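Trainee: My questions are about this predicted structure, shown below with the sequence.
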Amino acid sequence: MTVRLPGREQIEETYARLRPMVRRTPVVEIAGGDLGVAGRVLLKLELLQHTGSFKARGALNAVLAMPDGTAGAVAASGGNHGAAVAWACGIAGIEADVFVPSTSPMEKVRRIEEYGATAHIVDGYYATAYEASRAWAEGRPVLPVHAYDADAIIAGAAGVGIEIGDQAPYARRVLVPCGGGGLYSGTALALRDVMPVVPVEPERCPSLVSALAAGERVDVDVSGVAADSLGAARIGERAFAVARELAAEPLLVSDDQILAARRLLWDECRVLAEPGGVTALAALVAGKVDVRDGETVVVVISGANHPTIPADVVAPVSG
């Protein structure tokens, strides 16, 4: 089966349509030495996007593309996509129902509800929430908004790549967190003729690494500190196709490396991201990426939907 991928024209048209409604997130330089690398490091702060993650781009694109008269949307999400769908449905004036796994932080559930959606909590991880959303939607006049494996989602996420191309055309490569692969595939397609994009996965959610090793998409067990945002049990069909076409070499990082990167980002920049949001940074800090003197690497910080300033990041201040 041939997978249809958004082309350059579709990506550019999508970005132009969404540009007035989404934020052009900043790129901030941090001294490479502060992260233990020789070159220049730029952080693409997608955690400053509407709803606190890059997901707002694809969700809005998908909702705006729905036929006139659509009464509502349904989605499954670890939290970030659900909040983005709820926000987008609010703009479009339609209802949203979001199925969230019980393993997601309750703060993410509350954010979904604050944006006006109905949250349905399902035992398990993303895959079980997705199946529950499909069963619930049968016979109802609603349209599904997939979290990562849809043209509209990928074309929306490609806006991250378009902005990086404008903001840092001299960069050597881009590192992005990868769960189901919507952010990776969109960014990679937008930058395919400019610079390589490296997907980074948690060791405990290795859907892309496992698929590439097997030569086909396979189910994997998911767990760990980033499972609520990167816990896709199977890589998206489109992301898998992009990774094979562009000969991607994904990297894996441990939970300890993710938490260390999260702490470092707070200590050095006073930027507080969620664990999944710093997965790409974790690869850099852990020495898995060779950044030489004179080179520039862009690291996407993809989300910041966390309950509070957690004790594992910020130690209590006395006195």
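Mentor: Yep, it's here.
Trainee: CA atoms for contacts and neighbours, from now on please.
Mentor: Noted.
Trainee: What is the burial count for the nearest residue to Gly294 once chain neighbours are set aside?
Mentor: For Gly294, the nearest residue in space outside its immediate sequence neighbours is Gly39; the separation is 5.4 Å by CA to CA, 6 or more residues apart in numbering. Other residues near Gly39 number 17, with proximity taken as other CA atoms under 10 Å.
Trainee: from memory Gly39 sits against Val289, does it?
Mentor: No: Gly39 lies out of contact with Val289 (CA atoms under 8 Å); the separation is 10.9 Å.
Trainee: show me what contacts the residue nearest to Gly294?
Mentor: Gly39 is in contact with 32-33, 291-297, counting by CA atoms under 8 Å, 6 or more residues apart in numbering.
Trainee: which of those lies closest to Gly156?
Mentor: The nearest member of the contacts of Gly39 to Gly156, counting by CA to CA, is Val297 at 22.6 Å.
Trainee: what packs against the strand or helix carrying that closest one?
Mentor: Val297 belongs to strand 296-301 when elements are defined using DSSP states H and E. In terms of contact count using 3 or more CA pairs under 8 Å, 6 or more residues apart in numbering; DSSP states H and E, strand 296-301 is assigned the packing partners strand 40-45, strand 173-177, helix 279-285.
Trainee: What are the boundaries of the strands in the stretch 101-250 of the chain?
Mentor: Listed in chain order, the strands of the stretch 101-250 of the chain (DSSP state E, counting those that start in this stretch) span 118-122, 142-144, 173-177, 197-202.
Trainee: Using TSV, lay out those strands together with mean neighbour count.
Mentor: Converted to TSV, the strands of the stretch 101-250 of the chain look like this (neighbours: other CA atoms under 10 Å):
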stretch	mean neighbour count
strand 118-122	19
strand 142-144	18
strand 173-177	26
strand 197-202	28
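Trainee: Put this next to the previous one:
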Amino acid sequence: MNTTQTAGWRSEIDSASQRLAERAGHFLRQTPLWKLPASAFGIDAPGAEIWLKLEHMQVSGSFKARGMMNRLLANEIPPGGVIVASGGNAGIATAAAARALGVPCQVFLPGVSPEAKRARLRALGAEVVVVGELYPDALAACLTRQKESGALLTHAYDQPEVVAGAGTLGREIEQQGGLPDAVLVSVGGGGLIGGLAGWFEKRSRVVALEPEKAPTLFRAREAGEPVDVEVGGIAADSLGARRIGAIAWEITQQQVQDALLLSDESIRAAQHWLWKELKLAVEPAAALPLAALQTGAYRPRAGEKVCLIVCGANVDPATVA
């Protein structure tokens, strides 16, 4: 489909869901949707519910497995296998999908990627190449190598199959619990929010959350178009894209009203709370939705159903205690 076309994403997501069910049912998991009263989070909103979509329990430890497997299944894989640049999670998901399909995989990582993610990639049989410091450095090297090898390129967030695959997460939430009133989701390059907003459209309020030190969507909205931004901070390994993806930009312009920024301190506090109170060991990117609640950046109304996307768990557990 046209990557600038916002209509038709629900159909694309339905197709992705069917493809994944028929050809990768052994690979992907239906992750739990955990519903708790708002009072469990110290929130005074009578009758409100907080839903945690525990996608960190997905194969490969993040939502990325959906989009990466959909990309591989929707294309013929050449003898050179598949290639991807990633802060870690997209690479791990691509490597896991490639191993399941029995094809070679090469992953380009930036220096900011943690050793836990590199070790996971090697355990999955991927060839790991560390280049530069941030994701754009790894992407540039990956694109050069792809032209030489002819491998199938899997982009971390800016391909239609990847966005549609991520959107199956929204479809699954609706099947499990009905329509939430709001969906709070972290944004890096935008594959996840693109998929979720493409599925929910405006039937649910999709809220974009970014670290103050990696504000790709927020700055794009200020400028009126995608722009390069400096990125860093606690979640740079997962949310370190320097520019919002073209697909996510088009979808969010139509379907997402709110883009909020959160401090590294609030993200770290939420990450520790999730471990201390709920025993959920997740990476910083997965803690932004809770941080939005704890800081009051997002305030649930009485009776509101708010879904927090707990998006990934590729983290050293020792860092969350």
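Mentor: Received it, and whenever you're ready, just let me know what you need. Treat the numbers as computed from the prediction; the structure is a model and nothing was measured.
Trainee: What would you report as the TM-score here?
Mentor: In this superposition the chains share a TM-score of 0.94, using TM-score structural alignment, normalised by the length of structure 1; 312 aligned residues with a CA RMSD of 1.5 Å.
Trainee: and the helices and strands packed on strand 296-301 of structure 1, which is most packed in?
Mentor: The highest average neighbour count among these, using mean count of other CA atoms under 10 Å, belongs to helix 279-285 at a mean of 28.
Trainee: how far does that one sit from the chain's center?
Mentor: Offset of helix 279-285 of structure 1 from its chain centre (CA atoms, centre = their mean, to the nearest Å): 14 Å.
Trainee: do stretch 199-216 of structure 2 as well
Mentor: Taking the mean of its C-alpha atoms, stretch 199-216 of structure 2 sits 11 Å from the chain's own mean (CA atoms, centre = their mean).
Trainee: what do you get for stretch 65-81 of structure 1?
Mentor: Centroid separation for stretch 65-81 of structure 1 versus its chain: 17 Å, with CA atoms, centre = their mean.
Trainee: Same check on stretch 171-191 of structure 2?
Mentor: Centroid separation between stretch 171-191 of structure 2 and its chain, computed with CA atoms, centre = their mean, is 11 Å.
Trainee: Just the buried residues of that stretch, please?
Mentor: 171-173, 179-191 (16 or more other CA atoms under 10 Å).
Trainee: Also stretch 94-101 of structure 2?
Mentor: Within stretch 94-101 of structure 2, the residues scored as buried using 16+ other CA under 10 Å are 94-98.
Trainee: Of the residues you listed, just say which sits nearest to Ser266 of structure 2.
Mentor: Thr94 (30.5 Å).
Trainee: Show me where structure 2 has its helices.
Mentor: Ranges of helices in structure 2, per DSSP state H, are 9-24, 64-73, 89-101, 115-123, 135-149, 160-177, 191-200, 216-223, 236-239, 246-255, 264-278, 288-295.
Trainee: tell me, the last one lands on which residues of structure 1?
Mentor: Helix 288-295 of structure 2 lines up with residues 279-286 of structure 1 when matched by TM-score structural alignment.
Trainee: The third one now?
Mentor: Correspondence between helix 89-101 of structure 2 and structure 1 is established over residues 80-92, with TM-score structural alignment as the criterion.
Trainee: and if you look at the second one?
Mentor: Mapped onto structure 1 with TM-score structural alignment as the criterion, helix 64-73 of structure 2 occupies residues 55-64.
Trainee: can you tell me the mean distance of that stretch from structure 2 after alignment?
Mentor: After superposition onto structure 2, the average distance of stretch 55-64 of structure 1 to its aligned residues comes to 0.6 Å, using mean CA distance after the TM-score superposition for structure 1.
Trainee: Tabulate the strands of the stretch 101-250 of structure 1 (CSV), appending distance to Gly78 of structure 1.
Mentor: As requested, these are arranged in CSV below (distance: least, CA to CA, whole Å):
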stretch, distance to Gly78 of structure 1
strand 118-122, 10
strand 142-144, 15
strand 173-177, 15
strand 197-202, 15
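Trainee: quick one, which of these is nearest to Glu12 of structure 1?
Mentor: When these are compared for distance to Glu12 of structure 1 using CA to CA, the nearest one is strand 197-202, at 18.3 Å.
Trainee: Return the residues in contact with the residue nearest to the spatial centre of structure 1.
Mentor: In structure 1, the residue lying closest to the centroid (CA atoms, centre = their mean) is Leu183, at 5.0 Å. Applying CA under 8 Å, 6+ apart, we find Leu183 of structure 1 in contact with 54, 148, 154, 157-158, 176-177.
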